[in-house]
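Q: got a predicted structure plus its sequence, pasted below:
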Amino acid sequence: MKKPELLAPAGNLEKLKTAINFGADAVYLGGSKLNLRAFADNFEDNELEEGIEYAHKRGKKVFVTVNVFPHNEDLVGMEDYLKKLYELGSDAILVSDPGIIMTAKEVVPNLELHLSTQANNVNWKSAMFWHNQGVKRIVLARELSLKEINEIRCHLPESCEIEAFVHGAMCMSYSGRCVLSNYMTGRDANRGQCAQPCRYKYYLMEEKRQGEYFPVFEDDRGAYILNSKDLCMIDHIPELVKSGINSLKIEGRMKSSYYVATVVKAYRRAIDAYFENPDSYKFKKVWLDDLMKASHRVYYTGFYFGDPGKQVYETSSYIRNYDIVGIVKDYDSLEERAVIEQRNKVFNEDEVEVLRPKGDGFCIRLYDMRNEKGEKIESAPVAQMIFTAKVSNKMEKGDMLLKAKSDK
């Protein structure tokens, strides 16, 4: 068995570096045009160049999403954009539209092509069709079971890779091809502008009773009849590997650096543990415990085990048990003092948990907090302010400090 690639989202340059530092083998991101997360920070050319250089120096790869369904006006400047992605050193582009694929083959024939999940590939013959068009990797539709994925893998040559989502938000529409947002808000989901109307709360209204709204009751918390749970396959690594998936993909280009760090680390540890000794592999609950700390909706296993009926979730709210309150920028061992960049409000003498790329998390307490002038402070309330705190444990640059939610 070959160890699968762990592929992580990178909504901006900081998240790219976080994903790689915490164990991702590759990242996928959006450039300045033609990607399905128009409201993410995305990457300008200079940032993309820096991100690719950072990844390549560490033996990692960068894939760029060019996976919109373009209208005529979206095609203007596409050739130059594809050439720029190639010149900057992108390892592959994710594509879903035949016109973009044709253009890429004409102007950047040596740039690797990955077929986006937006193309709804659910069988091996379709996969072979795209592979014969020059596509190296097929990102499978999320509506497939492990049994179906294994069958697809058995029919494909080794030269055709397959990739599948294993963690993150799910879409109620088939592989994300939705028109609700465009119809209701004028924001086209298939051009990167989804307003997520599936997360809205809905009522029924009978045709002849105008103004009388009838809730579609699921329970007393509301009627979120289109709202899906989050995918989580952390405790099914052996099944994923045995199905022949080449790349395990994490969703979340709009999520925080903390989310990226937590999820990447958990899957990295699980995958590595399995390949250290597949015969004696045991799932560790701490991996799931860590995933529960990051912002998420109720977890489930999607379509992998043929049980899509459990997809609907009764609320649109995220579960947020922890906040990231700071990132360590430096540590003075002699003074036992950490320099911290604030991310959420934190108080003097707060207990926080340390998240770093290697090893289990551990708790510390922040004492004698001071601002940049050296003045004592009781809290760090200002976004991204720099402060110091006395910490007996040795801190490392890049350590994330997490705090359990409270009313304080």
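A: Nice, thanks for sending it over.
Q: please make it C-alpha for all contacts and neighbour counts, starting now.
A: OK.
Q: how about residue 213: what's its closest non-neighbour residue?
A: Leaving aside its chain neighbours, residue 213 sits nearest to residue 205 (4.8 Å; criterion: Cα to Cα, 6 or more residues apart in numbering).
Q: quick one: the one you found and residue 214 touch, right?
A: Yes - look at residue 205 against residue 214 with Cα atoms under 8 Å: they come within range, at 6.0 Å.
Q: where's the residue nearest to the spatial centre of the chain, which helix or strand?
A: If you average the C-alpha coordinates of the chain and look for the closest C-alpha using Cα atoms, centre = their mean, you land on residue 252, 2.6 Å from that point. Applying DSSP states H and E as the criterion places residue 252 outside every helix and strand.
Q: I figured it was touching residue 168, is that so?
A: Yes - if you go by Cα under 8 Å, residue 252 and residue 168 touch, sitting 6.4 Å apart.
Q: hmm, back to that, next, count neighbours for the residue nearest to residue 213.
A: 13 (other Cα atoms under 10 Å).
Q: so how far is the helix or strand in which residue 48 is found from its chain's centroid?
A: Here residue 48 is covered by helix 45-57, with elements defined by DSSP H and E. If you compare the mean C-alpha spot of helix 45-57 with that of the full chain, they lie 19 Å apart, counting by Cα atoms, centre = their mean, to the nearest Å.
Q: tell me which helix or strand comes right after it.
A: Downstream of helix 45-57, the first helix or strand assigned by DSSP H and E is strand 61-66.
Q: rewinding a little: who's in contact with the helix holding residue 48?
A: Contacting residues not belonging to helix 45-57 are listed as 13, 16-17, 20, 26, 31-32, 61-62, 88-90 [Cα atoms under 8 Å, 6 or more residues apart in numbering].
Q: in that helix, what's buried?
A: Taking 16 or more other Cα atoms under 10 Å as the neighbour-count basis, helix 45-57 is seen to contain the buried residues 48-49, 51-56.
Q: residue 102 is in what secondary structure piece?
A: Assigned by DSSP H and E, residue 102 belongs to helix 98-107.
Q: now the angle from that helix to strand 61-66?
A: Our comparison of helix 98-107 with strand 61-66, counting by axes from the mean of the first three to the mean of the last three Cα atoms, to 10 degrees, yields an angle of 130 degrees.
Q: hold the first one in mind and look at this next one:
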Amino acid sequence: MKKPELLAPAGDLERLKMAVIYGADAVYLGGERFGLRAGAKNFNIEQLKQGLEFAHKRGKKVYVTLNIIPHNEDFKGLREYIKDLYNMEVDAVIVSDPGVFSIVKDAAPDFEIHLSTQANTTNYHTANYWYKQGVKRIVVARELSLNEIKEIIDKTPDDLEIEAFVHGAMCISYSGRCLLSNYMIFRDANRGECAHPCRWKYYIMEEKRPGEYFPVFEDERGTYIFNSKDLCMLKHIPELINAGISSFKIEGRMKSAYYVATVVRSYRMVIDKYLADPENYVYNDKWLDEIKKASHRDFTTGFYFGKPTSEDQVYGSSSYIRTYDFTGLILEYDKDSKIATVQQRNRMFVGDEIEIFGPNKKHFTQIIEDMWDENGERIEVAPHPQQIIKMKINQPVEPWDIIRKLRKE
């Protein structure tokens, strides 16, 4: 049984570190150009060097996206950028366009190349074609069933890796190749500037085809007909592993560090639990309950077990479900005094009940009894973003552990 890679998104340096610490085997990220997430903070060269050093020191890999669908002017500077990435020892680049692919092969012939889901690979013939061109890994289209993915794995060379999305937002367009954003507000989704109009509120009127109705549920607020539930395959990790998928990909370079830590942690626990003793493995809903403490929509299994139906869409709202706030990040802990140094992320009050969790450990709850500011003055509330405070925490904690609290209505 092959151990799959757990691959996490990294929208900036903090999220890269969070993903690595909370159990990701690899991260994928974008530079300041040539990727599909212009809205993420992304990495300049210096930040990328820091991220590579942090990940490689811990035995983790870093993949950089070059997956735009480029126009002629988009190639300016690409060759030099590819050489820079290769010389920095980036582990692989993710491409979708044959033109970009050809430049990578010419500029850095030994560079590992992963084929993006944007290339829409849906069959083993196409996978074999790209393998012969020198692609090391294929990120299959999200529109495939698990049986189709398994057939691709069975009918391609053993050293061709297959990566598949297991968690995150689902794009309404085919493997993310969308014209809607460009058409409506001139922001090209295929060049990194998607405005997510699929999440907007719509009314539909069909005046020339009476009697034909779209499967739309509508109230006085309109309807969100393109608004898919989020993909979540946490319950089906054994099936994915046994199918031979090489890499389990979590979507979300636009998501928060707290989201990355929470989701990666749950998938890490489930994967490790199953691989430790497959015959006696029993799924526990507590792992999914942990994921639900991060911002999310309702969940679906996407195309894995059949084509999505109306049950896989959210018709009433495009908003996320948020039940917990990320309120603090542990920086230091003194075991003798039980005093933690904390970087505040959302307001906390003395008397609040908080939960604290970290990688490879169960969460625990306690009441905030005392807090002090940087000057040692006792405070009742930590109101300032990223304020450094101290508080008493009764159980041992470590740097990068996270404090959260239940949101009040």
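A: Right, received. Where do you want to start? Here the structure is a predicted model, which is why all the values come from computation and not from measurement.
Q: circling back: which one of the contacts of helix 45-57 of structure 1 sits closest to residue 236 of structure 1?
A: Proximity of the contacts of helix 45-57 of structure 1 to residue 236 of structure 1, judged by Cα to Cα, is greatest for residue 26, which lies at 20.9 Å.
Q: helices of structure 2, start to end?
A: Assigned by DSSP state H, the helices in structure 2 fall at 13-21, 45-57, 78-87, 98-107, 124-133, 146-154, 180-185, 237-243, 257-276, 286-291.
Q: want to try JSON lines for these, with distance to residue 393 of structure 2 as columns?
A: Compiled in JSON lines, the helices of structure 2 are given as follows (distance: least, Cα to Cα, whole Å):
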{"stretch": "helix 13-21", "distance to residue 393 of structure 2": "21"}
{"stretch": "helix 45-57", "distance to residue 393 of structure 2": "28"}
{"stretch": "helix 78-87", "distance to residue 393 of structure 2": "43"}
{"stretch": "helix 98-107", "distance to residue 393 of structure 2": "51"}
{"stretch": "helix 124-133", "distance to residue 393 of structure 2": "52"}
{"stretch": "helix 146-154", "distance to residue 393 of structure 2": "45"}
{"stretch": "helix 180-185", "distance to residue 393 of structure 2": "47"}
{"stretch": "helix 237-243", "distance to residue 393 of structure 2": "35"}
{"stretch": "helix 257-276", "distance to residue 393 of structure 2": "20"}
{"stretch": "helix 286-291", "distance to residue 393 of structure 2": "21"}
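Q: could you measure from residue 295 of structure 2 over to residue 64 of structure 2?
A: Distance of residue 295 of structure 2 to residue 64 of structure 2, computed by Cα to Cα, to the nearest Å: 25 Å.
Q: of the two, who's got more company?
A: Shown here are residue 295 of structure 2 and residue 64; by other Cα under 10 Å, residue 64 has more neighbours (24 against 18).
Q: show me what residue 377 of structure 2 aligns to in structure 1.
A: The alignment partner of residue 377 of structure 2 in structure 1, by TM-score structural alignment, is residue 375.
Q: next, the buried residues of stretch 184-193 of structure 2.
A: Residues of stretch 184-193 of structure 2 classed as buried: 187-193 (neighbour count, 16+ other Cα under 10 Å).
Q: what sits against the residue mapped onto residue 354 of structure 1 from structure 2?
A: Under the alignment (TM-score structural alignment), residue 354 of structure 1 pairs with residue 356 of structure 2. With Cα under 8 Å, 6+ apart as the criterion, the residues that contact residue 356 of structure 2 are 363-365, 401-404.
Q: picking up where we left off before, among the buried residues of helix 45-57 of structure 1, which one sits closest to residue 339 of structure 1?
A: Nearest to residue 339 of structure 1 out of those is residue 54 (Cα to Cα; 24.0 Å).
Q: returning to that earlier point: gap between the match of residue 377 of structure 2 and residue 368 of structure 1?
A: 10 Å.
Q: those two: who's more crowded?
A: Of the pair residue 375 of structure 1 and residue 368, residue 368 is the one with more neighbours under other Cα under 10 Å, namely 15 against 11.
Q: re earlier: how far away from the center of its chain is the helix holding residue 102 of structure 1?
A: From the chain centre to the centre of helix 98-107 of structure 1 is a distance of 27 Å (Cα atoms, centre = their mean).
Q: contact partners of it?
A: Residues from elsewhere that reach helix 98-107 of structure 1 (Cα under 8 Å, 6+ apart): 79, 82-83, 95, 111, 113, 134.
Q: list the contacts for residue 82 of structure 2?
A: Residue 82 of structure 2 is in contact with 104, 107-108, counting by Cα under 8 Å, 6+ apart.
Q: before we move on, back to that, what do we get in structure 2 for the residue nearest to the centre of structure 1?
A: For residue 252 of structure 1, the aligned position in structure 2 is residue 252, judged by TM-score structural alignment.
Q: I'd say that match and residue 9 touch.
A: Yes - shown here, residue 252 of structure 2 and residue 9 form a contact pair, counting by Cα under 8 Å, at 5.6 Å.
Q: what touches both of these two?
A: Counting by Cα under 8 Å, 6+ apart, the contacts common to residue 252 of structure 2 and residue 9 are residue 260.
Q: enumerate every residue touching residue 120 of structure 1.
A: Residues counted as contacts of residue 120 of structure 1 (Cα under 8 Å, 6+ apart) are 140-141, 174-175.
Q: let's see that with 7 Å instead.
A: Residue 120 of structure 1 is in contact with 140-141, 175, counting by Cα atoms under 7 Å, 6 or more residues apart in numbering.
Q: and of these, the nearest to residue 305 of structure 1?
A: Checking the contacts of residue 120 of structure 1 against residue 305 of structure 1 with Cα to Cα, the nearest one is residue 141 at 14.4 Å.
Q: and stretch 220-228 of structure 1, what's buried?
A: Neighbour-count burial for stretch 220-228 of structure 1, with 16+ other Cα under 10 Å as criterion, is recorded at 222-228.
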